[in-house]
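S.K.: below: sequence and its predicted model.
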Amino acid sequence: MRSEELFIGGQWSKPSTAERIEVVSPHTEQPVAQVAAAAPADVDAAVAAARTAFDTGPWPRLEPAERIAAIRRLGALYDGRRDQMAQVITSEIGAPISFAARAQVGLPAMMLTAFCNLAESYPWIEVRPGMYGADVHIRREPVGVVAAIVPWNMPQFLIATKLVPALLAGCTVVLKPAPESPLNALLLAELIAESDLPPGVVSVLPGDGAVGEYLVRHPGVDKVSFTGSTVAGRAVAAACAADLKRVSLELGGKSAAIVLEDADPQAVAAAVRSASLSNSGQICNALTRILVPARRSEPFTDALAVELSALTVGDPADAATQVGPLVSRRQQERVRGYIDTGEAEGARLVTGGATMPDGVDTGWYVRPTLFADATNSMRIAREEIFGPVLTVIPYSDEDEAVAIANDSDYGLAGSVFTAHPERGLRVAARIRTGTFGVNQGYTMDPFAPFGGVKGSGYGRELGREGIDGYTDTKSISVAAQG
């Protein structure tokens, strides 16, 4: 892996400074690699290459079919390195290897194909009859140079949701991975280099928040696509607004699982465990508020406790591990602080807690934790914890459950569980979120748009809408003949 260089404009280049990013294993707490850190001069070089490639290069001017073929070639290269990519992600962020292979790498591989399929039927050029007899030609054209900024928790998945549709649309991209997880992005850069995209089309610049801010504010960037915290998202939105720059934001969540009285406790517990704890709870659309009918709260709480207590916590490189460490000591301390806060606020600790898991001596681990008898006003019910902590909140009837679910600063995802799917659809229509599931945790379907409302951001990724976000719509009226 090319760790001493930066991938600028499709070529490996010496960085402008000697600064390095140290990547530390969340499991051993020991360094696993050092990589070159980008500085403002490197951002300038990458944006200049992207600007030239967009303004005068071939990529935006290729037929869509040619760009699709190029991305399919990249997908074939990606398939050949999936095992290596999963191992890299496990080493740098501590994701269990089974989850890394299935979701961290499997989903991006699937999306490469899915986006290409969508692009083949996408209406790049459409002709409509105008009101006055003229034909109206609708062209969907690339928005320009894209700054794609991704966090550490699902790095390849989040890169794919931005990079692939942007490239298919004809944009050029400067990608900034998080400093906690640069290795997988550099491995992807190697594959991009092998795929022979035109010069300037893609750059990969590992860097800290200051580098991200410089990239966002760069006058050569036409659109910013950002995934991260709501606090950081507000700053990105403000910076883009100053220059009237296009921006899409996929931010935090505090999603609710509404459990109706006719749902099966074991099925609910299994679905919630899968949807909320697969990445040690470090998932923006995790179901962390579990709303249960007050008169049947005990069987649902007990079933959840059994699921959480049975999870295997430990070495993420072990195929049997279900819950690995959190990404950093800071995150571990933050999540433990929320557990202490939950107890202090009066929620009942059912299982887990702020101590290390049994049999684990090192690493940034937190025990899978379940609170019950909570209220929606508690901090553990209102704030995004981003760890393996679930909170059970009782409700009296369906209307109150809907009110509790909507009483949140966030609006990313959610679910309803019921024996009657048509009732679930009626409940889903009442919840103010961008995405929702009936009898499942929200599934990241590459054909379904994903995104939030309120403090969870705006814009959509995945589906046809994922390509829409990287296009401008131009209408051309052609006068009628004769």
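M.R.: Thanks, I have the structure now. Residues are numbered from 1 along each chain as shown.

S.K.: contacts, neighbours, all on C-alpha from now
M.R.: Noted.

S.K.: ok, the nearest residue to Gly342 once chain neighbours are set aside - how many residues close by?
M.R.: The spatially closest residue to Gly342, leaving aside those adjacent along the chain, is Ile380, at 5.9 Å (CA to CA, 6 or more residues apart in numbering). Other residues near Ile380 come to 26 when the count uses other CA atoms under 10 Å.

S.K.: for comparison:
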Amino acid sequence: MPIATVNPANGETLKTYEALSPEEIERRLALAARAFDSYRTTTFFDRARLLQRAADLLEADAPDIARVMTTEMGKPVAAARAEALKCVKTMRWYAEHAARLLADEHPAESDVKDSGAARAHVRYRPLGPVLAVMPWNFPLWQVVRFAAPALMAGNVGLLKHASNVPQTALYLEDLFRRAGYPEGCFQTLLIGSGAVEGILRDERVVAATLTGSEPAGRSVASIAGDEVKKTVLELGGSDPYVVLPSADVAKAAKTAVTARVQNNGQSCIAAKRFIVHESVFEEFREAFVAGMRELRVGDPLDEDTDVGPLSSEQGRSDLEELVDDAVESGATVLCGGQRPKDLADRGWFYEPTVIADVTPEMRIHLEETFGPVATLYRVADLDEAIAVANDTPFGLSSNLWTGDEGEIERFARDSQAGGVFVNGMTASHPALPFGGAKRSGYGRELSDHGIKEFCNITTVWIGA
């Protein structure tokens, strides 16, 4: 696969890059190892100062890097700016809180004595160079939510970014360099997927994190498992969005539109399957379909655009196949379902789409729709809603709309997902753990859970 910026709004190739040679990869791995040997001994104060500086630079750069992201993968430019500022917030959060999150932990005095120790504590120490294999859909955010905690913990990062966002990938390396990080603390590796195995098997690379497709996750996990190296995986989702009779249906329908088409529908945590109680189904359907129809599809650099193009021609073709299969099997298209006529000769656009009468035999019922396509289900009660919500191989997040505390408790207990969001759409925040269950992966990012994923949790026992 070429390493190039191809504008998905018009198919124009803007920049191309040569992949790193084996010799350059070796040089960078050696550099990462040397950088870790010294960086691991820095103080939290020093690390925080560097990360705060990186945050300041990114905040100033936000308008420019937003346009780069938009031209590389097609997200509306306003959303791209918001992504950059979310990264700034997360950097500052970890700079402020990392020392507390990784402070030594002291067991109860009675337990220390029972162990035969005079003193004992738990210390969090960095692991070393960590390989991050990242996707194109949130080209800044996916990287920063790994890099900020990893760097604050004292690790160093090696980024293998998606091949269609090379400019963003190189920007990230330059950002940390300009912030004053020692050489080698964060490096971008412009490489194809075929080079990942050799890097992951290198003894200097101690762990890996991947956000991406299930096949990519399986590959990285199997290699890392063979090498007995730690991994964290986030592999996508097909998140349910359940609406029950006691909900504010108008608000639920309005939020549903945003929840489905955020990032042009190309978000792992976007709501994709809308499961609605029969008593409010028609009210929700009418409002939801109307909201999807009103969205403006067009040039992602236009501030008024709601939905830009899919990131690639293949991505649009994959989405079309799912929709076509559903229609051929008896599903009903309530809106959309095709390429916008006024943009037919430009880029990789697809209309915001709602599909009803979906059955378990259809591919769209089980496969992730990575684009602005929603499936709509009618259910009789909470039991059926939970059954449909869990009828997926994925388990990243879930949404519930209700005014009933009992229903909230029941859904939180029985939802097979890493997150349960009630009366609001799924979102990530640095203070809250993020990750999934089932084939959505394992491990957690963000919060104290995320920063500890790539730490050596060390018991220090001192005898009398």
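M.R.: Structure's in. What do you need? Here the structure is a predicted model, which is why all the values come from computation and not from measurement.

S.K.: please work out the TM-score for the two chains.
M.R.: After superposition, the two chains reach a TM-score (TM-score structural alignment, normalised by the length of structure 2) of 0.95; 459 aligned residues with a CA RMSD of 1.6 Å.

S.K.: quick one: what's aligned to the residue nearest to Gly342 of structure 1 in structure 2?
M.R.: If you follow Ile380 of structure 1 across to structure 2 using TM-score structural alignment, you land on Ile364.

S.K.: residues contacting its match?
M.R.: For Ile364 of structure 2, the contacting residues are Leu322, Val323, Asp325, Ala326, Val358, taking CA atoms under 8 Å, 6 or more residues apart in numbering as the criterion.

S.K.: any idea how far Arg81 of structure 2 is from the fourth one?
M.R.: It refers to Ala326 of structure 2. As for Ala326 of structure 2, its distance to Arg81 of structure 2 is 35 Å (criterion: CA to CA, to the nearest Å).

S.K.: same thing with the second one?
M.R.: As judged by CA to CA, Val323 of structure 2 and Arg81 of structure 2 stand 31 Å apart.

S.K.: okay, those two: which has more neighbours?
M.R.: Taking Val323 of structure 2 and Arg81 together and counting by other CA under 10 Å, Val323 has the greater number of neighbours (26 against 21).

S.K.: on the three-state scheme, Asp299 of structure 2 is what?
M.R.: The three-state assignment at Asp299 of structure 2 reads coil, by DSSP: H, G, I helix; E, B strand; the rest coil.

S.K.: that one matches what in structure 1?
M.R.: Under the alignment by TM-score structural alignment, Asp299 of structure 2 pairs with Asp315 in structure 1.

S.K.: likewise for Gly395 of structure 2?
M.R.: Across the alignment, which pairs residues by TM-score structural alignment, Gly395 of structure 2 is matched by Gly411 of structure 1.

S.K.: was I right about that match contacting Tyr458?
M.R.: No. Here Gly411 of structure 1 lies out of contact with Tyr458, judged by CA atoms under 8 Å, at a distance of 10.1 Å.

S.K.: which neighbours do the two have in common?
M.R.: Shared contacts of Gly411 of structure 1 and Tyr458, defined by CA under 8 Å, 6+ apart, comprise Gly452.

S.K.: tell me which of the two has more neighbours.
M.R.: Using other CA under 10 Å as the criterion, Gly411 of structure 1 and Tyr458 rank with Gly411 on top: 29 against 18.

S.K.: the strands in the stretch 201-350 of structure 1, which residues?
M.R.: Along the stretch 201-350 of structure 1, the segments classed as strands by DSSP state E, counting those that start in this stretch run 202-204, 223-227, 246-250, 255-259, 287-293, 348-351.

S.K.: deepest-packed of those strands, please.
M.R.: Among those, ranked by average contacts under mean count of other CA atoms under 10 Å, first place goes to strand 255-259 (a mean of 30).

S.K.: okay, and that one goes to which residues in structure 2?
M.R.: In the comparison with structure 2, strand 255-259 of structure 1 aligns to the range 239-243 (TM-score structural alignment).

S.K.: isn't Ser257 of structure 1 up against Ala286?
M.R.: Not quite, residue 257 of structure 1 is Ala, not Ser. No. At 9.4 Å, Ala257 of structure 1 does not count as touching Ala286 under the criterion of CA under 8 Å.

S.K.: ok, the counterpart of Ala305 of structure 1 in structure 2 - contacts?
M.R.: In the superposition onto structure 2, Ala305 of structure 1 corresponds to Val289 when matched by TM-score structural alignment. Taking CA under 8 Å, 6+ apart, we find Val289 of structure 2 in contact with Leu334, Cys335, Val354.

S.K.: distance to Pro309 of structure 2 added to those, as a markdown table?
M.R.: As requested, those are exported to a markdown table (distance: CA to CA, whole Å):
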| residue | distance to Pro309 of structure 2 |
| --- | --- |
| Leu334 | 21 |
| Cys335 | 18 |
| Val354 | 17 |
